[in-house]
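# Got a predicted model here, sequence first, then my questions.
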Amino acid sequence: MSAAGQAGWVDHGDKRRACFKISDGQPATRYLVKSFLLPHLICPACLPKEYRLEPAIESEAAGDIISGELICVQCRRRYPLRDGVAHLLPVADGGSAGGQLRYEEGGMVDRYLWSHYADLCGVDGNGAANAAWADCLAGGDGASLDAGCAVGRLTFAMAARSSWAVGCDLSGNFIKAVRTLARDRQLTFSLPLEGNLREIFRITLPTALRSDNAEFIVADALRLPFRRETFQQSASLNLLDRVRYPLAHLFEMNRVASCSGAAFLFASPFSWAASSAPEELWLGGKAAGEFSGSGIDNVRSLLAGQGGILTPPWQVSRAGTIPWQIRSHCRHHELITSEFLLAVR
């Protein structure tokens, strides 16, 4: 820490954030992860053992550029906090695995912003799908997790029904975009209209979507940086067929969910591809071997306790399909249908 400033907790109304104080006594423009999340964070590299992370801070460039770290009390691994974003990846290149690089391509953030928020921009988009996902959420005083949150629409809906909610994704670009939206409550983006012409969209979050108790971090859904039994409500939407070890993802979602009084919203189009995971690790979509047959049937069986992998077992209370779309340009949309299960225990 330079002589220009000192670290400390700064109270912003009823919410506290880990901040920096600079010499004029004002908080720096960059802040660390929201404080309600800190007690629940663990070192993902030390899993299955759970060791807490302690915050450390430093200032750079004579106090103008400020950054921090979260340090594992056991292995001393350091996880950076850059521009207010916690990067809790067990390995530095974790984002490159499982075909993740495609989500860092130019224009991908804008396509997903349209997919999540077009209905808030006066466009029909996925309004029906967003309403259907939200209808699956229960209200309560517990915490919520949106794994593979992309640009965070479901996380905001969860925050409105929880004491607090966190969304995590491997894409740093997704997390930067949604944290800007959470901070400003509005965001402008554009998509191709035709050729080099672009169409501008402006998102304004309605009061029904809370952001004051929502946080977003970069994390791996195969090594979630949270203590076991942290969440009363959790979701994994359209993620299972995009991770490099699908069964490990379900195991992790089960680990961080409460053993009782919990709800888990799962959905996937089951678009299995070798670019994401080797065929032997797929949980469906193959004619022979372990987990052959239908992906949704296999996930349902796993949730019910098959093989003793996910315990305590879950009970499926609702099931169905939800169509949604991603836009490339005004005349080109990709239509996807996800099968979903709402499980409780």
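Arrived safely.

# Please count neighbours and contacts with C-alpha atoms only from this point.
Will do.

# Please enumerate the helices of the stretch 151-300 of the chain.
153-159, 172-184, 246-256, 295-303 (DSSP state H, counting those that start in this stretch).

# before we go on, here's another structure to hold up against the first:
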Amino acid sequence: MRHAHFEALQPVCPACLRRGIESPLQLAPGALEDAAGVSSGLLRCAVLDCGIAYPIIDGAPILVPDLAGWLAANGHLLLQRHELPDPVEAVVAAALGPDAAFNVIRTQQASYAYDHYGDLEEDGGTPAAFGPPPGNAVPGNCAPPTPTPPQPGAVRRTLAAALAQLPATTGPVLDIGCAVGRTAFDLAAASPGLVLGLDLNWPLLAIGRGILDRAVLSYPHRRLGMHFERRRHAVSFPGGERVDFWIADALALPFRGQTFDLAMALNVIDCVSAPPRLIAEMARVLRPGGGAAIATPFDWSSQVTPPDAWVDGPAALETLLAEVAAQARQAGVGALVQSGPARDLDWHVRLHDRAAMHYAVHLLTASLD
């Protein structure tokens, strides 16, 4: 946790915030820190009848309302810190099986890291022979199909499209659901202020933190089945010293109102249990005149979002934005209002050497009036 971000953003207790109280967090004595930031320690709520201590692990504070619940569900992932040599990892993965959490996590890391950082690979992350190998016979003497390799950078292209429709900013920027972090680095390159990336998924966030803490990008690259290759690169991004990554809930942003100039939520709204609350939280933490971007493929899952809360397409999203704005005005607080035309963008998700998913992502920008 960088000192600059903690001091400027002044996070508050997310548990107290749900009770309508903006309780400051204080760094407890005994933290492991240096001139740049804190690698391990506790942030303690200053309210006596609360006093929750939020851990900082590997530089990432865990600021969620249900801390015990999050740790119970994710503690084993926090403790899984060491990379294994490829041959050892392959044996472990095979023994555990493809449906084990170990392999599910590797697969997810591979897809996200490819889209965020695949441009750093000499082969773009995918061999030229994408598709069936030469000589793969097809009935009827037809030529074997050769799919077009998915191009990395969909999330970065979506971010660039959003920034083109939003006003320039010099203040703090919030990247909600930042995953492995490339968009946070792009935001730092595009503006002079602090950038904070938030995500609940530690295995994804850890890839971004590796860049901050060690200047090393390291991730598993999936070839086929359970065949992965470890990719490592020494990296340094412009403005990277102004980026930090924290674990936090998009529906309970641990900040006082009017903290940020810009808030991004790219492919997040269909990954939360309450889409209206996400919009309301973005509005709450934005300063007057601040900008926001929401992108989504409307790819809902009942395991995450109750079906009666699904937003069924672009028109419904614009209606939801207007409804949340109307509620905000009735409450006398700032409202997010659509700014600029909405648009659809291609988004490819690489699965492995021979498979990818193709989404049409809807991008909507807004400003706080």
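Yes, it's here. Computed from a predicted structure; not experimentally measured.

# returning to that earlier point: would you tell me which one of the helices of the stretch 151-300 of the first structure is buried the most?
For the helices of the stretch 151-300 of the first structure, the largest average neighbour count (mean count of other CA atoms under 10 Å) is found in helix 153-159, namely a mean of 26.

# so it matches what in the second structure?
Per the alignment by TM-score structural alignment, helix 153-159 of the first structure matches residues 182-188 in the second structure.

# average offset between the matching stretch and the first structure?
Here the mean offset of stretch 182-188 of the second structure against the first structure after fitting is 1.2 Å, by mean CA distance after the TM-score superposition for the first structure.

# Hmm, Glu339 of the first structure is touching Gly320, no?
Yes. Contact criterion CA atoms under 8 Å: Glu339 of the first structure and Gly320 qualify, at 5.8 Å.

# okay, those two: which has more neighbours?
Each of Glu339 of the first structure and Gly320 has its neighbours counted (other CA atoms under 10 Å); Glu339 has more, 18 against 10.

# Okay, whatever residue of the second structure lines up with the more buried one and Asp270 of the second structure: tell me how far apart.
Using TM-score structural alignment, the partner of Glu339 of the first structure in the second structure is His362. To Asp270 of the second structure, His362 of the second structure is 12 Å away according to CA to CA, to the nearest Å.

# ok, now Ala110 of the second structure?
Counting by CA to CA, the gap from Ala110 of the second structure to Asp270 of the second structure is 21 Å.

# who's more crowded, the two?
Shown here are Ala110 of the second structure and Asp270; by other CA under 10 Å, Ala110 has more neighbours (26 against 21).

# secondary structure element for the match of Glu339 of the first structure?
Element membership of His362 of the second structure, judged by DSSP states H and E, is strand 355-368.

# ok, and what's touching that strand?
150, 158, 162, 165-166, 267, 283, 286-298, 314, 334-351 (CA atoms under 8 Å, 6 or more residues apart in numbering).

# Gly320 of the first structure: what secondary structure?
With DSSP: H, G, I helix; E, B strand; the rest coil as the basis, Gly320 of the first structure sits in strand.

# Excluding chain neighbours, what is closest to the counterpart of it in the second structure?
For Gly320 of the first structure, the aligned position in the second structure is Arg343, judged by TM-score structural alignment. Closest residue to Arg343 of the second structure apart from its sequence neighbours, by CA to CA, 6 or more residues apart in numbering: Leu363 at 5.4 Å.

# Ile211 of the second structure and Val235 touch, don't they?
Yes. Counting by CA under 8 Å, Ile211 of the second structure touches Val235, with 6.9 Å between them.

# Now do the shared contacts for those two.
With CA under 8 Å, 6+ apart, Ile211 of the second structure and Val235 have common neighbours Leu217.

# Mind giving me the packing neighbours of the helix or strand hosting Val88 of the second structure?
Element membership of Val88 of the second structure [criterion: DSSP H and E] is helix 86-96. Packed against helix 86-96 of the second structure by the contact rule (3 or more CA pairs under 8 Å, 6 or more residues apart in numbering; DSSP states H and E) you find helix 101-117, strand 227-234.

# most packed of the ones you listed?
Scoring these by mean neighbour count under mean count of other CA under 10 Å gives helix 101-117 as the most buried, with a mean of 20.

# so who does Arg222 of the second structure touch?
By CA under 8 Å, 6+ apart, the contact set of Arg222 of the second structure is 107, 110, 228-229, 351-353.

# what do we get in the first structure for it?
Under the alignment (TM-score structural alignment), Arg222 of the second structure pairs with Pro192 of the first structure.

# cool, Pro276 of the second structure as well?
Using TM-score structural alignment, the partner of Pro276 of the second structure in the first structure is Leu247.

# Could you give the separation of the helix holding Val88 of the second structure from the chain centroid?
28 Å (CA atoms, centre = their mean, to the nearest Å).

# residue in the second structure matching Leu81 of the first structure?
Alignment note (TM-score structural alignment): Leu81 of the first structure maps to Ile56 of the second structure.

# tell me the secondary structure for its match?
Reduced to three states by three-state DSSP, Ile56 of the second structure is strand.

# so how far is Ile247 of the second structure from the spatially most central residue of the second structure?
In the second structure, the C-alpha nearest the mean C-alpha coordinate belongs to Cys178, at 2.1 Å (CA atoms, centre = their mean). Distance, Cys178 of the second structure to Ile247 of the second structure, by CA to CA: 10 Å.

# what range in the first structure does stretch 241-254 of the second structure sit on?
With TM-score structural alignment as the criterion, stretch 241-254 of the second structure aligns to 212-225.

# Leu67 of the second structure is in contact with Tyr54, isn't it?
Yes. Leu67 of the second structure is within contact range of Tyr54, at 7.5 Å (criterion: CA under 8 Å).

# out of the helices and strands packed on helix 86-96 of the second structure, which comes closest to Arg182 of the second structure?
Closest approach to Arg182 of the second structure among these (CA to CA): helix 101-117, 5.4 Å.

# The closest one to strand 227-234, inter-axis angle?
Angle of helix 101-117 of the second structure versus strand 227-234, following axes from the mean of the first three to the mean of the last three CA atoms, to 10 degrees, is 50 degrees.
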